[in-house]
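Peer 1: Here is a sequence together with a model predicted from it:
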Amino acid sequence: MIFVTGGAGFIGANFVLDWLAQSDEPVLNYDKLTYAGNLNNLASLKNDKRHVFVQGDINDSAQLCALLFEYQPRAILHFAAESHVDRSITGPAAFVTTNINGTFELLEAARTYWLSLEDDARADFRFLHVSTDEVYGTLGPDDAAFSETTPYAPNSPYSASKAASDHLVRAYHHTYGLPVLTTNCSNNYGPYHFPEKLIPLIITNARAGKDLPVYGDGLQVRDWLYVTDHCAAIRRVLEAGKPGETYNVGGWNEQTNLSVVHTICELLDELQPKAEGSYKDQIKHITDRPGHDRRYAIDARKLERELGWKPKENFTTGLKKTVAWYMANDVWTKQVQSGEYLQWVAQQYNEDEVEE
């Protein structure tokens, strides 16, 4: 069995679904079910005995230890995190609590459990920490892409909290010998993506006839990674990664935010044309957010060179699949666009929802 934290969120849920589509090894799925954690993401597993769901907080060390000793997983895959930059600006405390303190509690529970294992099981155990390229800071237009040796320079409360969690994971390997693996990924997109983030926000707003908000000039650059490619990379790192190592996971798809918005509009113009005009008519440039990083780019050559992984989807194929998924899943979108989400949007953007 593997133990997945945050397995009802966007990347975590996609990972659990992909894992059980390719393996009969059971998953213990541990998720707090905050606003972005959604059991509807896992509806297809409702009667699947290979999927054991437990609602809980990674800051609950007693529950973590109890579950680890009861289920005896061979690996922990740590997805659970607060992940939205804008939310970290307005409410940084939750990011410290979950991303830093929560990772510490999980590491402590994992260390206690790992030390209790017999020799072979202890040698085979892995703790895989899923992180972000945002820990590296920002790049200039001509700077080389982030590598695994790029110095950390986080610029938002979110990225600072993830950088801290990365450092804790590294320290537990070097101090205690815990066999850890860290992955730092670029911007993910795909099915089940909560619509506060750029791509699902633009898709859902466009189809609802709302403004398509773009920060500043929209020329901020991100590398885009289709979520199932990311899941495949994590499986490969878990299978063959060297303990203590970091692996960058990227899609080799640098795009400006404005280009992403234009491409979505063009796809919708083709797939669901408006009675008049283009979806591009709904684009609205809004005030840039504080400390907005200008460019991220991932050099994923280490992962390809050492473990043989590279993405299958390019941005065109991945985005077409993503738009098609949202068009086919209106019920899911309506369910998540309610309650706390709508209240937060009204407070944060005065009805002009945003990105990333």
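Peer 2: Looks like it came in fine.
Peer 1: all contacts plus neighbour counts: C-alpha atoms, from now on.
Peer 2: Will do.
Peer 1: Which stretches in the stretch 51-200 of the chain count as helices?
Peer 2: Along the stretch 51-200 of the chain, counting by DSSP state H, counting those that start in this stretch, helices occupy 61-71, 85-90, 93-95, 103-116, 119-124, 157-176, 198-207.
Peer 1: TSV for those helices, including mean neighbour count?
Peer 2: Shown next, in TSV, are the helices of the stretch 51-200 of the chain (neighbours: other Cα atoms under 10 Å):
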stretch	mean neighbour count
helix 61-71	16
helix 85-90	18
helix 93-95	19
helix 103-116	20
helix 119-124	12
helix 157-176	20
helix 198-207	22
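Peer 1: adding another structure so you can compare the two:
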Amino acid sequence: MKILITGGAGFIGSAVIRHLIQNTSHQVMNIDKLTYAGNLASLECVSDDDRYSFEQVDITNRIEIERVFSKYQPDAVMHLAAESHVDRSIDGPAAFIETNVIGTYVLLDVAMHYFSALSDTRRKLFRFIHVSTDEVYGDLSPQEQPFTESSPYQPSSPYSASKASSDHLVRAWHRTYGLPVIVTNCSNNYGAYQYPEKLIPVVILNALAGKPLPIYGNGQQVRDWLYVDDHAKALVAVLEKGKVGETYNIGGNNEQTNMAIVLAVCDVLEVLVPNKPQGLKTYRDLITHVDDRPGHDKRYSIDTTKIEQELGWKPQESFESGLRKTVEWYLANPS
């Protein structure tokens, strides 16, 4: 297939592209605006491959999106471009509405016109995969069952509200216009190449520099953690085997408190980097509690039964092995 990927220079998008080029025979066209979170260095290992191409394009630019569809004639779209940092969405929600809502609308509308003009054979094969987040479901109490694909939407932050909006648009384009879409909702991703504003890379880099390790509130917020390469494999399984109109939750089956994550990173660093910044006895001594985030969700948990049973996907990486690989990558790639 010829696959158009939006946001392919981002953390998850680049993992998907590396997996597609290294492990399948598909062609990939990557479009990315290259905001602060996009980095083409994440794709250096595949950038010379004949099956890979890149163009710097903003998904809200309709003329450019129409040009890309016309030029590359994709068989599928995997839409990963998004503003995704909750703290940034609280400080500046406009960019999240622009990219996540308006950008998704532009993509859907152009994709629909493109799809309508395809031959019957190509229309049967075409797919629009929309990659979203478990944060659209809101949060859970410790006793509640994990989110399923039929859980109601109760987003808490401007980020999750903008992603919920985009999910609704995608489903509307399926029901109203017949665009063959599939929606995925994933839990917290971690792994190599993640921009250092998210929890795990912040803790790794701050610890190595002897800086405070900030934890919101009491650190007891629970998240499910998914190794990014497992997520990439799940998305390709959804593309190749998923059922049109369906939603698939993708999780790591690994609930951890934020405090447990920070402690685990510290413990890995004790083994891998025993020579600490001057005067520091243990990395754990750097842990610092800061004021909690406004509207902070207490717990996310995701039920992966559907994708496991219907598509045969399960996460391969344990949290322990995935975290060690992640820390080793940051140690090996300081630049």
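Peer 2: Received, thanks. Being a predicted model, the structure only gives us computed values, none of them experimental.
Peer 1: related to what we said a few turns ago, how about TSV for the helices of the stretch 51-200 of the first structure, with distance to residue 214 of the first structure added?
Peer 2: Listed next are those as TSV, based on distance: least, Cα to Cα, whole Å:
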stretch	distance to residue 214 of the first structure
helix 61-71	41
helix 85-90	13
helix 93-95	24
helix 103-116	33
helix 119-124	46
helix 157-176	20
helix 198-207	9
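Peer 1: Pull the number of nearby residues for residue 239 of the second structure.
Peer 2: Residue 239 of the second structure has 21 neighbours, counted by other Cα atoms under 10 Å.
Peer 1: Give the buried residues for stretch 275-295 of the second structure.
Peer 2: Neighbour-count burial for stretch 275-295 of the second structure, counted by 16 or more other Cα atoms under 10 Å, picks out 276, 283, 284, 286, 287.
Peer 1: Actually, stretch 43-60 of the first structure.
Peer 2: 45, 51, 53, 56, 57, 58, 59.
Peer 1: Greatest separation within those: which pair is it?
Peer 2: Using Cα to Cα, the buried residues of stretch 43-60 of the first structure reach their maximum pairwise distance at 45 and 59, which is 26.1 Å.
Peer 1: How far does stretch 257-273 of the second structure sit from its chain's centre?
Peer 2: Chain-centre distance of stretch 257-273 of the second structure: 23 Å, with Cα atoms, centre = their mean, to the nearest Å.
Peer 1: Stretch 107-123 of the first structure now?
Peer 2: Centroid separation between stretch 107-123 of the first structure and its chain, computed with Cα atoms, centre = their mean, is 27 Å.
Peer 1: Please give me every residue in contact with the residue lying closest to residue 53 of the second structure once chain neighbours are set aside.
Peer 2: Leaving aside its sequence neighbours, residue 53 of the second structure sits nearest to residue 29 (Cα to Cα, 6 or more residues apart in numbering; 4.9 Å). Residues near residue 29 of the second structure by Cα atoms under 8 Å, 6 or more residues apart in numbering: 2, 3, 4, 5, 52, 53, 54, 55, 72.
Peer 1: out of those residues, who's nearest residue 139 of the second structure?
Peer 2: Set against residue 139 of the second structure, the nearest of those by Cα to Cα is residue 5 (29.5 Å).
Peer 1: Any idea how many residues pack against the counterpart of residue 296 of the second structure in the first structure?
Peer 2: Counting by TM-score structural alignment, residue 296 of the second structure corresponds to residue 292 in the first structure. Each residue near residue 292 of the first structure was counted by other Cα under 10 Å, and the total is 16.
Peer 1: sec struct for residue 292 of the first structure, please.
Peer 2: The three-state label given to residue 292 of the first structure by DSSP: H, G, I helix; E, B strand; the rest coil is coil.
Peer 1: thought residue 157 of the second structure was touching residue 90?
Peer 2: Yes - Residue 157 of the second structure lies in contact with residue 90 (Cα atoms under 8 Å); the separation is 7.0 Å.
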